[in-house]
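J.: I'll drop the sequence and a predicted model, then ask my questions.
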Amino acid sequence: MAFPFRLRAGRKKQPNFNVTSFWNLVPVKTFLISSNLEKELPDGSIPRASAMSSKAAAKQERPASRFSTKSDSVSEGGSSKSEQDQKAPWKALFFFTTKANLPIVISAVICSIACGAVMPIEAFISGKIFDGFSSYALGKYTATEFLNHQKKYVIYQVALSGASWVFHSCEFMLWLAFGELQAKSARDRLFHGLLEREIEWYDMRKNGIGALLPRLQTQIRDLQLAVAQPLGMLVCAIAQCILSLAEAFFFSWKLTLVTLASAPLLGVAITFISARMQVYVVKQQEKLAEAQKYCLNAFGAIETVKCFNGQGNERHKYMMRIRECAQFYFKVVKWNGLMMSVGVLLTSGMIVQGFYYGGVLIRKGEITPGTVVTCFFSAIGAFSALQLVMPHMMTLEKGRTAGLTLRAVMAEMDKGTVQRRPSGLLTPLECRGEIEVRNASFAYPARPDQLALDNVSMFIPSGEMTFLIGKSGSGKSTLSQLLMRFYSASQGQVLVDGVPVESLRVDWLRSNVSLVEQQSLLFNDTVFQNIAFGKEAYEDVTRSEVLEAAEFALLQLMISDMPKGLDTMVGHKGGTMSGGQRQRMALARARLRDTPILMLDESTSALDYISRQLMMDAIRRWRHGKTTIVITHDIAQILPDDYIFVLEHGKLVQEGYRKHLAQMKNTPFQDFLAPDEKALTSPFDSRKGTAFSSIHTRGSSLDSPLEDEQQEHVLHDPLEARLDASESNNRVSLLPAAFTEGSPVPFMGAFGGMKGAGSPWMRLAQASTPPSTSPVEPARSSWLWDTDVGSKTTTQRQNAQDTSGWSTKLEQLVERTGKRALDARKTVDGVRRRRVMRSEEDGVPLKTIAEEEGEKPAPLVSQKEKKLTTILATIWPVLDWKYRILMLIGFYGCSVHAAANPVFSFVLAKLVSTFSLPGNQQSKQLLYSMMILLIAFSDAFHCWLLRFLLGKCGQIWTDNYRERAMERLLDQPKAFFDQQENAVSHLSDCLDRYAEYMRELLGIFTGLGYI
């Protein structure tokens, strides 16, 4: 995954809030990496406005009912349906504002108000200048007086222009900075809030975390864009509107009222259209989030998609949501274009009303022509400010919706899963490692009617290794989830050292209990960091400590073969490593952590047989005297003196030592044995027809009689029988002599000072049953340890070997065995012959591995920037004739809209010139007013036409390239997705955010540039 921080010395970055940051949620919580992530923030702490600090989280608990399905009604953004229907308030834009942001906000508001004052001042100066022209035309001023009068106000105009430049520059800079700060605050609060959520909260997401996080990213971007320049323009427009109206009423209230007679219509129209548009904006975002979910799922599971040739199906599902999203966008752009056209029409209508009535007042001698100009431009300036904001109303609406949605996410996280916990949570001084489960029942939130655990009770003493076995779905892993407190039992209790886990601090619990799961997920970081994360203070981990843990996990040879050793990147979710290597790295991480309690949930299942046995014996030596719980299907790892709990369908059906359970006929444990290992007779046969009890159970275990139907066991698993038979004590080793240097098996340092090591693979003698050992010292596997070798010889061999190289030699031993087996297959007498490839028969040369590795996949983005003309030239070919005609009509609308401006200005100048002409000019004023009104109607219609049609064509153009990009990305090889620059989150971002920007290129900017 793309880890949210690049953890390198001397360099820290802000969190990159992306979807894959939470795919490794279990290791994050298991190893308390969330606290480490918080340390990586530039300021070193969670913001004050954070939804929940780690200390506050420790004082809270979940609701009593664990099976509530209220979260099912929660949308992917976190808001409920009622909250979605609620209109987003304007204060939603400031939900994530902190005290630290106030100086920036106040300075930005002051600059915006100053920018808003420019228009009314300019209207006053324009009126004075027009008065000078009128007075000179009527002979009231001489030439000298006229020049002096005009020069003074021209200087004022130049000074005003300079001040406007300064204030507008500062306004842009400050609002842009505020937008960045708002995005950072929202990102930090959500990031830390999500880290504090328990896993069950993620389980209850409707479409999963893969769809939630990309939508949150989109919401944060929408909020950031809205509170930057658009919000600054809104504040400036409000200031300009208020000041202009005040000036207009001051000079002539009659003319102002007539000019603003159509203002209520404009306000009602904007309110109605804005409400309709917001509904479709929300629906568009929902469909886009669903499309992102399919995109992320396809890229995240690209191996599965390719294995089943599902590229076409995944592309179809993605494009279905994109086309549904496009339908809602068509409605959004239609209403947005209507808002623009209504603004143009009503503003032009104000001009007709104002100038015509102004001429009437001039003829009556109530005001001068200059006063008409000042009053008119002030009144018009009030609504030209609103018209200036209209193109950004859609951005502001998205920002308001985003702010409300993000706030709803935080509120839902606070109340949905975590509530107040009782004060006084315990932090014991030490952890002995004693575990007890008392009548525990539990069902996962996603399946509240199906119990994963049903009244289970067990006792695990400290300092011993205990095994949990059972078929898939029997509840083994659920116990580990409850012990880690990822979930809480609905009934019963789970206790550590006699204390319920609900009464323990979560950070203390997870500092003393480690869990290594079968799916060993790694972070997209270096090998060193992935192992070092095992310690809470991972910054202080030395390379020697990491190398020691790597040596324990048989990773030295792998690390030495890597190009950068410990500093090699492991790729997205460890994609560059095999499953076995990932599991061994997880074990190395656990070895470095070394907690009193360790749970291994199929943690060696991906290892080969030999490595699995070596790893298990190393774990036994390491965990001697410490509590260890091993969850497994492979009973070959279980020694006679190991204690076993057998689970079936969520119930504990049997427990006891293996050597006793193996003798009990017709019991659940027998299903895990090979046919030749099953008990044929038993000292307990006399108890047929009665319930059997666990024998030799541990002191505090609760043994309850089982019903007859519980004695019925499932059918024999042939796969398990085959695996178990391979470890039969009566088997003769048939491995070939694969070792050229004799048969010594050196130890790695993690085994300690054990004696008697020899090469079991070179011996053909039958292995004997291992002698009984004390419970403190576990019995050693007879296949690995040969007690016939004298201690003297072993001691000499140990002294002759360098302990630092034991781990590497073991790995070489395993690899050499595999190579010999591979060579054997190629011979006539081998197990099987290699199939002749078709290319060999046809004589077509095949590329070698080196040649394949030498071919690097093409970068996702071309290094050479494309010219704007080259990009725009791609529009016409991808559109069909229907949309080509619509685009031409859209540019026709642009042409009319562009021509309307100079024609409007020419007619308006003719209208204004009538004020300084002697005589009755009423007929001319009426004619010019009607011409302006006709131009306004034409301009309004074509304004709507260009907005709607170009926006629609822009969406179609973008969707065509979305489909092409999706198709080509799905056809890329697996190596393409392993590259850091081609992370799943980045690819999804390209199809989401960059595609939205691409659409606006034609829908808005190309049209404006043409105009």
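T.: Yep, it's here.
J.: CA only for contacts and neighbour counts going forward, please
T.: Fine.
J.: What's the end-to-end length of stretch 87-99?
T.: 26 Å (CA to CA, to the nearest Å).
J.: The structure to be compared is supplied as follows:
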Amino acid sequence: MKNKQSGIKPFISLILSTNIPKLALTFGLIASVFTTIAGLVVPLLTKNLVDGFSVSSLSVTLVVAIIAAFVLQAVISGVSTYLLTAVGQKIVAKLRENMWIKLIRLPVSYFDKTSSGETVSRVVNDTNIVKDLISEHFPQFITGIISIIGAITILLIMDWKMTLIMMLAVPITVAIMLPLGRRMSKISRGLQDETAVFTGNIQQTLSESRLMKSSNAEESEEGKGLSGIGNLLGFGLKEAKIFALIAPLMQFVVMLVIVIIIAYGGLRVANGTMSTGSLVAFLLYLFQIIMPITSFAMFFTQLQKAKGATERIIEILDIPLEEGQNGLSMDVADKPVRVNHVSFAYDEDDSVLEDVSFVAQPGEMIAFAGPSGGGKTTMFGLLERFYEPTSGEIEIGDTPIRDLSMKSWRSQIGYVSQESAMMAGTIRENLCYGLQNWEEIPDERLWEVAKMAYADQFIKSFPHGLDTEVGERGVKLSGGQRQRIAIARAFLRDPKILMMDEATASLDSQSESVVQQALTRLMEGRTTFVIAHRLSTIVHADNIIFIEKGRITGSGTHQELSQSHELYRQFAKQQLA
């Protein structure tokens, strides 16, 4: 981040961008003023009580007034605290809303470079730091400021000399807090970064628990986890040292001021230039100043932490959205897909595709074959618009697909991947994932698409049928079952264009046979793109595009490539012999 982003201004701008509940904030601050006024009345009443104290002259009215002031202060303080805390909670809720809305609309390239655990840490941990500041420390800071201003004003009127003596503590306090605050800010940023890394590692390890156990990697992962915990402990201890310095130093300054005031005030009382009641009132006002000041130390410490969190939050909010949030809505049925001289690179020095061109006519099956790492999956990513070409154009009919809205384009594409990604939840929720008003889709329609995908029989075998929980990433289902649900999901979407990343490559022969039948049924009448890991699944393709090192080195039917392309002929000889 740039230096200009590390000050207090970005934090304030971030908070203002959340549309602060102005009415609640106004009433909360007004209540704080009344709380302070009620609190400021108590020492004055106490002064009158002490100066005129005797059992015979004890004023019931005065005692009642003191009690009423205490009760009023407590009630209004409660209202004020609730309103200001509610404002803080709403601000942070809005902040999290903004981050979540932004995150799910960021381009795939962001998630390629950033671990999901780190992103989760930004949304949960960093916003929690901001929440603590706004919900807990900020209300105390506001009420404290009002209390201090009121108390100092009355003290200056009562005795300006003693007040100036007391104010000598201010520069001392500032001199203590500024360097410690800067140190805390640096530690906080390091702690937040380390927390994000630790969260990412933990999440990755737990999500791949089967890989960890099958690889006997428990000890290795244990070491990584303990190392992360140790790093967090190191930052935590550094924070503890700062707090350990702040608390005693503030306590020392406070006690020094109290002793000086008592000594000086005692001399004034002794020589008759100040009444005992005035000294008592002065000390009470002093405590009304001291208590907020001690909480200020925590506020400014938390503010330093929040500034660090703000930098990370702003980083996410400043990332450009995925292109195509707005655009044309168009029916792509019966329109050819044209790829014209498309090149793509993830990084400037990492070219993946170079000058790729081909045409897919409506209803055709286009297959991509070639060695691993040649760019087949990247081509799929460009067609799906996970990435934008570095140069060249992809068109549907005569319209560049970048002119279409993402929603319009992707709603007409069915994607069946090799991994068959699934969300934690029920079979019903996975079939309907991403569809609007999915709760209204009748069971008859779901069973229809399940039957078309040859998935109805195994779904019926589960006690809860469509409401069966599939577990995280669908771990409670077999690979073949997950694939058939993915195919049923595609049937339900009724896509105009179908994309398949060799959906049968990782299945056993029995599952492959069933899934292949479902895929054949799904491809009927649709423009289909297939990534081929096994040539046996694409021998009937209308056009096979052979990609090597990002370039098309041959295209045609299976028979044509077998005659004209040496490497394809070798592939065919190895796999189809």
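T.: Arrived safely, thanks for sending. Keep in mind the model is a prediction, meaning the values are calculated, not measured.
J.: So after superposing, what's the score?
T.: Put the two chains on top of each other and the TM-score (TM-score structural alignment, normalised by the length of structure 2) is 0.93; 577 aligned residues with a CA RMSD of 2.5 Å.
J.: In structure 1, what sits opposite Asn19 of structure 2 in the alignment?
T.: Residue pairing (TM-score structural alignment): Asn19 of structure 2 is matched to Thr98 of structure 1.
J.: cool, Met523 of structure 2 as well?
T.: Applying TM-score structural alignment, one finds that Met523 of structure 2 aligns to Arg623 in structure 1.
J.: Count residues in the vicinity of its match, would you?
T.: Neighbourhood size, Arg623 of structure 1 [other CA atoms under 10 Å]: 20.
J.: Over to Phe906 of structure 1?
T.: 13.
J.: Give me the distance between it and Ser341 of structure 1.
T.: In this view, Phe906 of structure 1 and Ser341 of structure 1 are 21 Å apart by CA to CA.
J.: same question, Lys55 of structure 1
T.: Noted for Lys55 of structure 1: a distance of 54 Å to Ser341 of structure 1, by CA to CA.
J.: From the contact counts, what lies against whatever helix or strand Glu311 of structure 2 lives in?
T.: Glu311 of structure 2 belongs to helix 276-317 when assigned by DSSP states H and E. On a contact count with 3 or more CA pairs under 8 Å, 6 or more residues apart in numbering; DSSP states H and E, helix 276-317 of structure 2 meets helix 8-16, helix 22-51, helix 60-103, helix 127-132, helix 138-158, helix 169-207, helix 218-270.
J.: how much space is there between the match of Met523 of structure 2 and Gly1007 of structure 1?
T.: The gap separating Arg623 of structure 1 from Gly1007 of structure 1 is 71 Å, by CA to CA.
J.: again with Ser169 of structure 1
T.: Note on Ser169 of structure 1: its distance to Gly1007 of structure 1, by CA to CA, is 26 Å.
J.: So for those two, which sits in the more crowded spot?
T.: Set Ser169 of structure 1 next to Gly1007 and count neighbours by other CA under 10 Å: Gly1007 wins out with 20 against 13.
J.: For that one, which non-adjacent residue is closest in space?
T.: Nearest-residue entry for Gly1007 of structure 1: Cys894, 6.4 Å, with adjacent residues in sequence omitted and distances by CA to CA, 6 or more residues apart in numbering.
J.: Could you pull up the residues touching the one you found?
T.: His942, Cys943, Leu946, Gly1007, Leu1008, Tyr1010, Ile1011 (CA atoms under 8 Å, 6 or more residues apart in numbering).
J.: Pro371 of structure 2 contacts Ile547, doesn't it?
T.: Yes. Between Pro371 of structure 2 and Ile547 there is a contact under CA atoms under 8 Å: 7.5 Å.
J.: the more surrounded of these two?
T.: Ile547 (22 against 15).
J.: That one -> structure 1?
T.: Counting by TM-score structural alignment, Ile547 of structure 2 corresponds to Leu647 in structure 1.
J.: Excluding chain neighbours, give the residue nearest to the residue most central in space within structure 2 in space.
T.: Geometric centre of structure 2, nearest residue: Val123, 2.8 Å, by CA atoms, centre = their mean. Excluding the flanking residues, the one nearest Val123 of structure 2 by CA to CA, 6+ apart is Arg96, at 6.4 Å.
J.: Give me the neighbour count for that neighbour.
T.: Using other CA under 10 Å, Arg96 of structure 2 has 20 other residues around it.
J.: what's the answer for the one 5 residues further on, then?
T.: Here the neighbour count serves as a burial measure; for Ile101 of structure 2 (other CA under 10 Å) it reads 12.
J.: Provide the aligned range in structure 1 for stretch 192-200 of structure 2.
T.: So stretch 192-200 of structure 2 sits over residues 285-293 in structure 1, by TM-score structural alignment.
J.: give the contact list for whichever residue in structure 1 pairs up with Ser32 of structure 2.
T.: Under the alignment (TM-score structural alignment), Ser32 of structure 2 pairs with Ser112 of structure 1. By CA under 8 Å, 6+ apart, Ser112 of structure 1 lies in contact with Phe167, His168, Glu171, Gly232, Met233, Val235, Cys236, Ala239.
J.: nearest to Leu388 of structure 1, of those?
T.: Closest approach between the contacts of Ser112 of structure 1 and Leu388 of structure 1, by CA to CA: Met233, at 8.1 Å.
J.: What lines up with that closest one in structure 2?
T.: With TM-score structural alignment as the criterion, Met233 of structure 1 pairs with Gln140.
J.: Show me the helices in the stretch 801-950 of structure 1, by range?
T.: 806-826, 838-842, 849-854, 868-872, 875-878, 881-913, 922-970 (DSSP state H, counting those that start in this stretch).
J.: Ok, which of those helices comes nearest Ala550 of structure 1?
T.: Distance to Ala550 of structure 1, taken as CA to CA, is lowest for helix 806-826 among the helices of the stretch 801-950 of structure 1, at 9.1 Å.
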